[in-house]
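> From the sequence below, what's the structure:
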Amino acid sequence: MFVDKAKIFVKGGNGGDGLVAFRRELYVPEGGPAGGDGGKGGSVIFRVDEGLRTLMDFRYQKHFKATRGEKGKNKTQHGANAEDMIVRVPPGTIVVDDDTGELVADLTRHDQQVVIAKGGRGGRGNTRFKSPANTAPAIAENGEEGQERWVTLELKVMADVGLVGFPSVGKSTLLSVVSGAQPKIGAYHFTTLTPNLGVVNLGEERSFVMADLPGLIEGAHTGIGLGHEFLRHVERTRIIVHVVDMSGMEGRDPFDDWLKINDELKLYNVKLVDRPQIVAANKMDMPDSEENLAEFREQMNEMHPDMLIMPISSLTRQGVQELLYRVGDVLDSLPDQIEIEEKAQKEAAEEGIIYRFEAGDDRSFTISRDNEVYVVESESIEKLMRRTQFNSYDAVVRFGRILRGLGVDAELRKRGAKDGSIIRIGKFEFEFFEGGSDSYLFEET
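This is a model prediction of the structure:
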């Protein structure tokens, strides 16, 4: 079974917690702080493996969670960083954030890799909070939470040549004749339900990959029939070979077929109009094909006089070799990779890992009322709360001092907060004491 779309959950590992510890050694009275930092959580990294061809593995495993960093240790020892989780994906995989629709990565090259869910930083141990004013701090931080998200993986077949055309025009037969591929062939529509790939060898170290793509029907750009399941793969091809049934056996007009298919390509992605295209006039061994071809050429000259039309018969192999050599010549004149202009990942480095989604430095906040509760909303403050160890008195005092430095206390007083007012930040609620620096009572809701 071919799987070309999957939705999965990824989560970077949490950072390890920092440690509160003090030196306890013989002949070292009043030893200073000795708590180490926590280790960094592992990241979830997607890496391209050219040996993969489908997203089948993601049908059975949909959750990928990296391990968390190790906690800080005594004697100022740093906790070990967690190993990154490497997830292998086939070339041609597009990663989209399921919530925002943002394109996260466009993975095309072997060994290309990108961080999809970044691991959290380790929390600082109490050694990092030592100062002249506080030589024995009992403060440490929790590890930062790793990034988590649902992402949609979409596979677009990586092929040099894409065979397009209405159902039953002979695309699968042509692929089976020119390559070692063995696609399903039948005398009925939609024999091909999934893309088939084959390597065409022209000799003299010349070869290319050809894809037999599922047949189109009118309205495919809106998702009718196989619709988008087909069209997404056309975008990856460098050349389009448009297979047209010149026999007209099913009562269809060859030129009208060509117009309808090209209209569907244009409506799906206007850039496909500029993709090099060769018309393979197939089934020339059938009656009336020569007359239909002559009429087809006349109609094409009026609209696209430069369009290359190659008469062939997949059954008798008439003209097939000439078609392949012409395709090879066109490929040789093109760049190695076509430009994928649809929200493409232009930031992808040639090598190495791309780190994204760095937390911003925005310290802004908003305050609203929920009945008698004052609700403070701020991404940076909520992040700080998650890293604060509220079982430590010194940590609570430090957190309150930071809130005052950000202007939260002053704004709460302007909004009418008094002693004993309930303040909610994230999933925590606490009592507010005007002018107090050590009277915050936190309780998780």
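> Only C-alpha atoms from now on, for both contacts and neighbour counts.
Will do.
> pretty sure Arg53 is in a helix, no?
No: assigned with DSSP: H, G, I helix; E, B strand; the rest coil, Arg53 falls outside any helix and is coil.
> Pull the number of nearby residues for Glu377.
The criterion is other CA atoms under 10 Å. On that basis, Glu377 has 16 neighbouring residues.
> is it true that it touches Thr366?
Yes: Glu377 is within contact range of Thr366, at 5.2 Å (criterion: CA atoms under 8 Å).
> Could you pull out the strands in the stretch 251-400 of the chain for me?
Along the stretch 251-400 of the chain, counting by DSSP state E, counting those that start in this stretch, strands occupy 277-282, 308-311, 353-354, 366-370, 373-377.
> buried stuff in stretch 263-275?
Asp263, Glu264, Leu265, Tyr268, Asn269, Leu272 (16 or more other CA atoms under 10 Å).
> end-to-end on that stretch?
14 Å (CA to CA, to the nearest Å).
> Same question for stretch 233-243.
For stretch 233-243, the end-to-end distance is 16 Å (CA to CA).
> Second input sequence below; structure requested for side-by-side comparison:
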Amino acid sequence: MLSLQGYSENHKMKHIRRSFIDTLRLHVKGGAGGMGFPRFGGAGGKGGDVYVEAREEISLIKTLKANETKRWSASGGENSRKYRILGKQGQDLVIPVPQGVSVKMDGGAVLGEVNTVGEKLLVAQGGAGGSPLNRYNGQKGQALNITLELKLLADIGLVGFPNAGKSTVLRAISNAKPKIASYPFTTIQPYLGMLKYDDGRQMTMADLPGLIEGAWANVGMGHKFLRHVERTKLLLFVVDINGFQLSPKYPHRTATENVILLNKELELYKWDLVDKPAVLMVNKMDTPYAEEKLSTLVRDLARLPDLCQQFPEEYQPEHWVKFSDVIPCSARENATSIHHLKHRLRDLLDFHTDLDGDQELMVSSSRDRVRKLSTPQSKQLL
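This next block holds a predicted model:
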């Protein structure tokens, strides 16, 4: 029998788990086609289709609350009748979801994504109405199980181990108000903050649950975190200058070792994540001996491949994150350092966005030049 305290803690955890959902499994079914009318050659109406549509200010928890049975079915087409030879088509059904949702079938096949407001994706077709082609028998609608998987769309994603100060950074630099405390795993769900500038420019920053060693294998909040990193444009690594120790069963890791392990976790989950533009923020520079530790970290960053040889082979990265800048900061105590960080992130994000645009333009231009010089046979390959 649970004590009152145990019940309270259990109830609180259930509330936490339901306060944010980033995956949701649903059963969807297109409407059945209406029956035809053989005597008059009448055709039944087509069954309604089921769509997923991206909406503003909605979350997957709201999608769930809209239909907690998790079964979404479009209406069937009407039968052909004596006084209505062509049966009326069934009404389509639209499932509202947040932007950045990927839709997968059982087995992992991806049906598609909806990334902008108003974008729609067909997930289940309605059945054909009865006609001479099917002996006037209305066809069943398509039925299948799908999984909605949310990947946050943000300009900047915060990457770091628990208690590195990511939530403090987000609170200081934006309008978000994540929970902050001096113990690991304060952040249990992603927070989005808006960075606003005097000229009206805005950028989004996502604070995500802290990684632990083994996150790539879904240890801790593993894939719940790493999934959201995929769609950010720039990664902001946040490292405590004093290092970090998750618990007594884990060794204490220096700031340098944190960088190496974060690099490896990203690489193991999806190797091309380490190719994203990245900035290293060294936090808690207001603590004793921080300047000396920073000097050591900067020296270490120039020889990371050599230093990581002391790790077991499975912890050694094969591909390395290339930091565009290393920014010392005290998110809690030094407003000037936060101001510098905010404007430096804007400059770097714009730089890499322009660089990507120039590369795409160069590739397009090169292909055009090659097409003009190519033979008809080679043009088929372009």
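> Mind telling me the TM-score for this superposition?
TM-score for the superposed pair, counting by TM-score structural alignment, normalised by the length of structure 2: 0.78. Supporting figures: 313 aligned residues with a CA RMSD of 2.0 Å.
> what about Trp247 of structure 1, distance to Ser168 of structure 1?
You called it Trp, but residue 247 of structure 1 is Ser. Ser247 of structure 1 is 12 Å from Ser168 of structure 1, by CA to CA.
> wait, doesn't Asp111 of structure 1 sit right on Phe46?
No: contact between Asp111 of structure 1 and Phe46 fails when scored by CA under 8 Å: they sit 9.4 Å apart.
> okay, the two: which has more neighbours?
Legend: neighbour count by other CA under 10 Å for Asp111 of structure 1 and Phe46, higher for Phe46 (24 against 18).
> related to what we said a few turns ago, deepest-packed of the strands of the stretch 251-400 of structure 1, please.
Compared across these, strand 277-282 shows the largest average neighbour count, a mean of 24 (mean count of other CA atoms under 10 Å).
> How far off centre is that strand?
34 Å (CA atoms, centre = their mean, to the nearest Å).
> same deal with stretch 395-411 of structure 1?
Worked out by CA atoms, centre = their mean, stretch 395-411 of structure 1 lies 38 Å from the chain centre.
> Without its sequence neighbours, what residue ends up closest to the aligned partner of Leu324 of structure 1 in structure 2?
Alignment note (TM-score structural alignment): Leu324 of structure 1 maps to Lys342 of structure 2. Nearest non-adjacent residue to Lys342 of structure 2, counting by CA to CA, 6 or more residues apart in numbering: Ile173, 6.6 Å away.
> Is it correct that that neighbour is in contact with Ile338?
Yes: using CA under 8 Å, Ile173 of structure 2 is in contact with Ile338, at 6.5 Å.
> From Ile260 of structure 2, how far out is the alignment partner in structure 2 of Val161 of structure 1?
Matched to structure 2 by TM-score structural alignment, Val161 of structure 1 sits across from Ile156. In this view, Ile156 of structure 2 and Ile260 of structure 2 are 20 Å apart by CA to CA.
> And Asp207 of structure 2, by the same measure?
In terms of CA to CA, Asp207 of structure 2 sits 20 Å off from Ile260 of structure 2.
> Between these two, tell me which one has more neighbours.
Neighbours were counted for Asp207 of structure 2 and for Ile260 using other CA under 10 Å; Asp207 has more, 29 against 22.
> In structure 1, what sits opposite the residue nearest to Lys342 of structure 2 in the alignment?
With TM-score structural alignment as the criterion, Ile173 of structure 2 matches Val178.
> Contacts only, for Lys260 of structure 1.
Listed by CA atoms under 8 Å, 6 or more residues apart in numbering, the contact set of Lys260 of structure 1 reads Glu218.
> swap in Asp257 of structure 1?
Taking CA under 8 Å, 6+ apart as the test, what Asp257 of structure 1 contacts is Gly165, Phe166, Val244.
> Show me where structure 2 has its helices.
4-19, 60-66, 166-173, 222-229, 255-269, 290-301, 304-307, 335-373, 376-379 (DSSP state H).
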